[in-house]
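Q: structure for this input, please:
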Amino acid sequence: MNMTDTKTLKYAKSHEWLRLDGNRGTVGITDFAQKEIRDIVYLELPKVGKELTQGGQAGMIESVKAAFEIYAPVSGRVVAVNEKVAQDVTLVHKDPYDQGWLFQIEIKNPAEANNLLTEDQYNKITTNGGH
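A: Now for the predicted structure:
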């Protein structure tokens, strides 16, 4: 397991993270979010080929108590989904930044990533009540 340096990620206020690799991005939910959600029972991930818009719904996480929407941190086309996490949702809890990634996106407009937060900015939001 490779450990992600979370300082290199970009964060959405809706608690998704984005790892940039050229014009491709990997998306997951933050450690803060997985702790808040707790017992995940089901993940609905976007289909490969689906076009997403920044801030638009990309999927759904269902826990024992509630359902939470997953939003796209940037616009683009889904090019891969993490089949392992779809089969074993506990990976989101165990390893949200590496094995627990959700999907990969071919980014339409890389400048959109500038609208996202740094780790420090995101941590300020989450320490002040979460939203």
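Q: contacts, neighbours, all on C-alpha from now
A: Will do.
Q: show me which positions of the lengthiest helix in the chain end up buried.
A: Taking DSSP state H as the criterion, the chain has its longest helix at helix 119-127. Buried residues in helix 119-127, counted by 16 or more other Cα atoms under 10 Å: Glu119, Tyr122.
Q: what packs against it?
A: Under the contact definition 3 or more Cα pairs under 8 Å, 6 or more residues apart in numbering; DSSP states H and E, helix 119-127 sits against strand 10-11.
Q: tell me what angle the next helix or strand along the chain from the strand it packs on forms with helix 119-127.
A: The helix or strand immediately downstream of strand 10-11 is strand 16-21, counting by DSSP states H and E. Using axes from the mean of the first three to the mean of the last three Cα atoms, to 10 degrees, the inter-axis angle of strand 16-21 relative to helix 119-127 is 170 degrees.
Q: counting contacts, what elements does strand 16-21 pack onto?
A: Using 3+ Cα pairs under 8 Å, 6+ apart, strand 16-21 sits against strand 10-11, strand 24-29.
Q: can you list these in TSV and add distance to Glu69 and mean neighbour count?
A: Formatted as TSV, these follow (distance: least, Cα to Cα, whole Å; neighbours: other Cα atoms under 10 Å):
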stretch	distance to Glu69	mean neighbour count
strand 10-11	16	25
strand 24-29	11	24
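Q: following up with a second sequence; could you model it the same way so I can compare the two?
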Amino acid sequence: MPHQYRIFHQYRELTNLKKTLKPAECVLQVDFSENFACKANTESQSMHFGAGRGQVSIHSAHATFLNEERKLVTKCFGTLSGDTRHGPSGIWAHLHPVLKEIRQLGIEVLHILSDGPTP
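A: Now for the predicted structure:
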């Protein structure tokens, strides 16, 4: 039940936040996708069984904000890295280019949501 309550409460708060966004405000939802094994178009047999196959990490994000006509707009982002660690430094490395682009949109207040730990 506590888990179900958190889901309901977070969804309600997120919906309300998006409905009440002001100009120059943005809601940024971020999450790591799983690590993915790279695959070549043509592989030798040893590659087929996992030898030397590299992994990449995908970090996805989407920003919701008001455009010039005050309509709610969502812009999607995805960054790719050969570093598969999901610690604070890895998250910052993925977020840095996203935050630079959001700043260019004239955003001054940023609400960030992730699937990070909750009490």
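Q: what TM-score do the two superposed chains give?
A: After superposition, the two chains reach a TM-score (TM-score structural alignment, normalised by the length of structure 2) of 0.29; 58 aligned residues with a Cα RMSD of 4.4 Å.
Q: still on that earlier bit, and the helices and strands packed on strand 16-21 of structure 1 as JSON lines, adding distance to Ala67 of structure 1?
A: Formatted as JSON lines, these follow (distance: least, Cα to Cα, whole Å):
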{"stretch": "strand 10-11", "distance to Ala67 of structure 1": "21"}
{"stretch": "strand 24-29", "distance to Ala67 of structure 1": "14"}
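Q: looking at the ones you listed, spot the one closest to Tyr42 of structure 1.
A: strand 24-29 (14.1 Å; Cα to Cα).
Q: so which bits of the very next helix or strand once past the closest one are buried?
A: The first helix or strand that comes after strand 24-29 of structure 1 along the chain, using DSSP H and E, is helix 31-37. By neighbour count with 16+ other Cα under 10 Å, helix 31-37 of structure 1 contains the buried residues Asp31, Phe32, Ala33, Gln34, Ile37.
Q: do the same with stretch 55-72 of structure 2
A: Quick answer for stretch 55-72 of structure 2 (16+ other Cα under 10 Å): Val56, Ser57, Ile58, His59, Ser60, Ala61, His62, Ala63, Thr64, Phe65, Leu66.
Q: how much space separates the fifth one from Lys100 of structure 2?
A: Going back to what we said before, that points to Ser60 of structure 2. 15 Å (Cα to Cα, to the nearest Å).
Q: now do the same contact list for Gln10 of structure 2.
A: Contact partners of Gln10 of structure 2, counting by Cα atoms under 8 Å, 6 or more residues apart in numbering, are absent.
Q: quick check: Glu25 of structure 2 touching Ile102?
A: No - using Cα atoms under 8 Å, Glu25 of structure 2 makes no contact with Ile102, being 10.1 Å away.
Q: what's the farthest-apart pair in the buried residues of helix 31-37 of structure 1?
A: Top of the distance list for the buried residues of helix 31-37 of structure 1 (Cα to Cα): Asp31 and Ile37, 10.0 Å.
Q: next SSE after the helix or strand where Lys75 of structure 2 lies?
A: Lys75 of structure 2 is part of strand 72-81, with elements assigned from DSSP H and E. The helix or strand immediately downstream of strand 72-81 of structure 2 is helix 88-104, counting by DSSP H and E.
Q: and that following helix, what does it pack against?
A: Secondary elements touching helix 88-104 of structure 2 (3+ Cα pairs under 8 Å, 6+ apart): strand 72-81.
Q: ok and the strand it packs on relative to helix 88-104, angle-wise?
A: Using the same axes, to 10 degrees: strand 72-81 of structure 2 against helix 88-104 is 140 degrees.
Q: now do strand 72-81 of structure 2: which elements does it pack against?
A: Checked by 3+ Cα pairs under 8 Å, 6+ apart, strand 72-81 of structure 2 has strand 55-66, helix 88-104 packed alongside it.
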